[in-house]
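K.L.:
coordinates only, sequence not included:
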């Protein structure tokens, strides 16, 4: 229980740093419902954490009806990630890195945060939850599944972020997907 709680805390903190310090200053997006929340933030200036929570309601209702284990494993990660995403908003203007550096570091932070949480059977986002369900049902790597879903969400957000940010967001998702795949490719040590 302590290990899972630590994974949720550290993973959520890394995700929030990636979003606020590296992605948001350059209008980059990640995938998942948090990526959709970033698109909403860029279009309407709505807090990312609040939007993430609202977007996840239908997914978590589905998870609750389909498999309560997925619901309970994910809800703490979702709440913690959303809270940190809004709490660390002040990081938007603290670093002045290039868009390339921000893409790499943002993808790394978000990918490690998500991968760490998934390694302990929890998640930060409903898409992670769906990917976990698909992975367990069809023996497909969860990181690869998330990468495909993320690319679809990015294409949907291209109108809001523009072509340049879209290209760098592909880099964000690629780096993040690699980190998630690395962290979820092997089983975690017994607790």
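P.N.:
That came in fine, so what should we check first? Because the structure is predicted, anything quoted here is derived from the model rather than measured. Numbering: from 1, shown residues only.
K.L.:
all contacts plus neighbour counts: C-alpha atoms, from now on.
P.N.:
Will do.
K.L.:
who's in contact with residue 8?
P.N.:
Neighbour list for residue 8: 76-77, 80, 116-117, 122-123 [criterion: CA atoms under 8 Å, 6 or more residues apart in numbering].
K.L.:
actually residue 13, sorry about that
P.N.:
Here residue 13 is in contact with 81, 84, 113 (criterion: CA under 8 Å, 6+ apart).
K.L.:
relative to residue 3, which of those residues is nearest.
P.N.:
Nearest to residue 3 among the contacts of residue 13: residue 113, at 14.2 Å, using CA to CA.
K.L.:
put this beside the first:
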């Protein structure tokens, strides 16, 4: 959602993530206090670094297919490990933690569903090739998060 806001409104992605996450953190403060404490630092730090390192996108990057797969795997691994400790980086991760507790569905699947919907909405403004690679990355994030949270969950 941060990238869609960047492309449509020219906003900084990290700042957008904080703004979009704000209602979720207010809700977590009242209903899931541990999720608030475990995640507020994550959203602030990750959003700061997203905006801080944005200028690096002008540098030479590896092939986008490799970046999509590797980035999705690394993001999914990091998110999966955070979610095992009930921590989050905000946004969809926090929403997925809350929903997983309510509807008893794996948090990785919930993240995959939400991120897929966001990517599908992105087809209105993002070029087709970027959309395909974004979908591949989202799939890797969801699959990796699902595998980590399923395999290493304290209930197993």
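P.N.:
Right, received. Where do you want to start? This is a predicted model, so every value here is computed, not measured.
K.L.:
picking up where we left off before, narrow the contacts of residue 8 of the first structure to those in strands?
P.N.:
Of the positions in these, not one sits in strands, assigned by DSSP state E.
K.L.:
and which of those residues is nearest to residue 185 of the first structure?
P.N.:
residue 116 (11.4 Å).
K.L.:
residue 63 of the first structure: which of the contacts of residue 13 of the first structure is nearest?
P.N.:
Using CA to CA, those come closest to residue 63 of the first structure at residue 81, 18.1 Å.
K.L.:
and that closest one? What does it align with in the second structure?
P.N.:
When the second structure is aligned by TM-score structural alignment, the residue opposite residue 81 of the first structure is residue 46.
K.L.:
quick check: its match touching residue 14?
P.N.:
Yes - counting by CA atoms under 8 Å, residue 46 of the second structure does reach residue 14; the two are 7.5 Å apart.
K.L.:
between the two, which has more neighbouring residues?
P.N.:
residue 14 (23 against 16; other CA atoms under 10 Å).
K.L.:
now do the same for that one: its match in the first structure.
P.N.:
Using TM-score structural alignment, residue 14 of the second structure pairs with residue 49 in the first structure.
K.L.:
so how many other residues sit close to the closest residue to its match other than its chain neighbours?
P.N.:
Nearest residue to residue 49 of the first structure, sequence neighbours excluded (CA to CA, 6 or more residues apart in numbering): residue 82, at 3.9 Å. Residue 82 of the first structure is flanked by 25 other residues according to other CA under 10 Å.
K.L.:
the one 4 residues further on now?
P.N.:
Counted with other CA under 10 Å, the burial measure for residue 86 of the first structure works out to 16 neighbours.
K.L.:
what residue, apart from its backbone neighbours, is nearest it spatially?
P.N.:
Residue 86 of the first structure's closest residue in space is residue 49 (CA to CA, 6+ apart), at 5.2 Å.
K.L.:
helix, strand, or coil at that neighbour?
P.N.:
helix (DSSP: H, G, I helix; E, B strand; the rest coil).
K.L.:
quick one: contacts for it?
P.N.:
34, 37, 81-86.
K.L.:
pull out the buried residues from the contacts of residue 8 of the first structure.
P.N.:
76-77, 80, 116-117, 122-123 (16 or more other CA atoms under 10 Å).
K.L.:
could the residues you listed go into a markdown table alongside distance to residue 58 of the first structure?
P.N.:
A markdown table is the format used below for these (distance: CA to CA, whole Å):
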| residue | distance to residue 58 of the first structure |
| --- | --- |
| 76 | 16 |
| 77 | 16 |
| 80 | 18 |
| 116 | 24 |
| 117 | 21 |
| 122 | 18 |
| 123 | 16 |
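K.L.:
which of those residues sits closest to residue 67 of the first structure?
P.N.:
residue 122 (13.4 Å).
K.L.:
can you tell me what that closest one aligns to in the second structure?
P.N.:
Checking with TM-score structural alignment, residue 122 of the first structure has residue 87 as its match.
K.L.:
state the distance from that match to residue 68 of the second structure.
P.N.:
Relative to residue 68 of the second structure, residue 87 of the second structure is positioned 24 Å away (CA to CA, to the nearest Å).
K.L.:
mean shift of stretch 168-178 of the first structure relative to the second structure?
P.N.:
Here stretch 168-178 of the first structure, set against the second structure after superposition, deviates by a mean of 0.9 Å using mean CA distance after the TM-score superposition for the first structure.
K.L.:
so where is that stretch in the second structure?
P.N.:
Residue span in the second structure matched to stretch 168-178 of the first structure, by TM-score structural alignment: 133-143.
K.L.:
equivalent analysis for stretch 17-33 of the first structure, please.
P.N.:
Going by TM-score structural alignment, stretch 17-33 of the first structure sits over no part of the second structure.
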